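Visitor: fold the stuff below for me.
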Amino acid sequence: MATAARPWIVTPDTGQLLDFITAVFDGTELGRVPLEDGTIGHAEIRVGDTVLLAFDKRPDWPAMPSLLRVFVADADATIERAVAAGAHVLTRAATHAFGQRTGRVRDRFGNIWWISAVIEDVTPEVGMRRLTEPQYAEAMRDAQETYDRELRGRTGATTTCHRVSCILSGYILKTFRWSPGSSRLLCSDAPVLVRCPAASPPLSRPPRTH
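Guide: The predicted structure is shown next:
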């Protein structure tokens, strides 16, 4: 029976993608349609009760990574299989307020997979109350921050940054870290606060007084 929604996953190599899904999620390939140039024009693979659709992107198309969530019996074991298949861990598995143990991985094509296992039946009311408990609040904070860092491309940036000072409206804000080749200025691991042209020299002077 067809599911109401079927997501597309578009990558440079659908064959490798299908191999990844098979190895990690025990997917069952339903078929593929090769084109004359050797690329795959259409493919389908079943994961649990859902069919995922895929095809090869053309070389001049932009990358189109997908965001997918898959429910499994054992989140930790599935994440280990994903890493063995070439993915890297984006968010470590943790137990969340609503009774799900969830982690995230990013495959070699940039797709991000939420990998979740239901370990406890929790009502919405109980789940909402739990969000204020330290262990669940920390799990939520880590999930939000690791996702934000991954999409901003800031993972590990602090190890390759130079220290500079930037003046905005005549004031020294504080010491920022600047990554070579980037126009983004970072303050510790906080979100980007300001943008300055990469070619502009670092500036520093005493703050104005009133």
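
Visitor: from now on I want contacts and neighbour counts done on CA atoms only, so please keep to that.
Guide: Noted.

Visitor: residues contacting Lys174?
Guide: Ser165, Cys166 (C-alpha atoms under 8 Å, 6 or more residues apart in numbering).

Visitor: so where does it fall, helix or strand?
Guide: Taking DSSP states H and E as the criterion, Lys174 maps to strand 171-178.

Visitor: report all helices and strands that the helix or strand following that strand contacts.
Guide: Counting by DSSP H and E, the next helix or strand C-terminal to strand 171-178 is strand 184-186. Helices and strands touching strand 184-186, as assessed by 3 or more C-alpha pairs under 8 Å, 6 or more residues apart in numbering; DSSP states H and E, comprise strand 171-178, strand 194-195.

Visitor: second chain to compare with the first, below:
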Amino acid sequence: MSDVQPIPADRPFVVPYMTIGARTDGSPGGAADAIEWYTAAFGAREANRQATPDGSKLIHAELVLGDGLIFLADDFPEFSGSESAPAALGGSSVTMHRYVVDCDATIEAAVAQGAELTMPPTDMFWGDRFGGIRDPFGHNWSIATHMRDVTPEEMEAAAAEMFAGGPPEG
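Guide: Next up is the predicted model:
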């Protein structure tokens, strides 16, 4: 019998795995650039990096972000048959969510590093100060600071009020 654990003790949770391609502005990007960006914008710490034998791309990398972990790699259409990074797909349907001490400052720092502001920080009915960005590699992030606890009844009433008028126009 093997002593190897089928689920590593330090990874009992879902880990987002991001495919990184060119920047959304069309300039070269890639996983190595994304690591630099996530480190500068969010204070991520690189924990692991595995490059191709020629060093031109990253096969796998791991970033520690708060108490969480993010995996990322360069896009490898030569193996998968098609490009799969957000810029190649015309966007991403996934949003990474992160709680921080200061939502406004974190979003401001990300925008200063080249992120696109998709939603300015706003006090939300569920008790969070909440906003959004799209990073230079096309990945969506929601950033929040929990400001107050809200009961399920308060949240239901606030949601009913918000949706009573229908979706915003625009």
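
Visitor: pull up the aligned stretch in the second structure for the strand holding Lys174 of the first structure.
Guide: With TM-score structural alignment applied, strand 171-178 of the first structure matches no range in the second structure.

Visitor: tell me the SS of the counterpart of His60 of the second structure in the first structure?
Guide: With the correspondence set by TM-score structural alignment, His60 of the second structure lines up against His42 in the first structure. State at His42 of the first structure, reduced to three classes by DSSP: H, G, I helix; E, B strand; the rest coil: strand.

Visitor: can you map out the helices along the first structure?
Guide: Along the first structure, the stretches classed as helices by DSSP state H are 14-25, 75-84, 124-130, 134-152.

Visitor: so which bit of the first structure is stretch 115-135 of the second structure matched to?
Guide: With TM-score structural alignment as the criterion, stretch 115-135 of the second structure aligns to 87-107.

Visitor: quick one: contacts for Pro34 of the first structure?
Guide: Residues near Pro34 of the first structure by C-alpha under 8 Å, 6+ apart: Ile40, Gly41, His42.

Visitor: highest neighbour count among those?
Guide: Neighbour tally across the contacts of Pro34 of the first structure (other C-alpha atoms under 10 Å): the maximum, 19 neighbours, falls on Ile40.

Visitor: correct me, but that residue touches Val33?
Guide: Yes. In this structure Ile40 of the first structure lies within contact range of Val33 using C-alpha atoms under 8 Å: 5.7 Å.

Visitor: give me the number of residues near Met147 of the second structure?
Guide: That count, for Met147 of the second structure with other C-alpha under 10 Å as the rule, works out to 14.

Visitor: what do we get in the first structure for it?
Guide: Using TM-score structural alignment, Met147 of the second structure lines up with Ile119 in the first structure.

Visitor: now for that match: which residues touch it?
Guide: By C-alpha under 8 Å, 6+ apart, Ile119 of the first structure lies in contact with Gly99, Gln100, Arg101.
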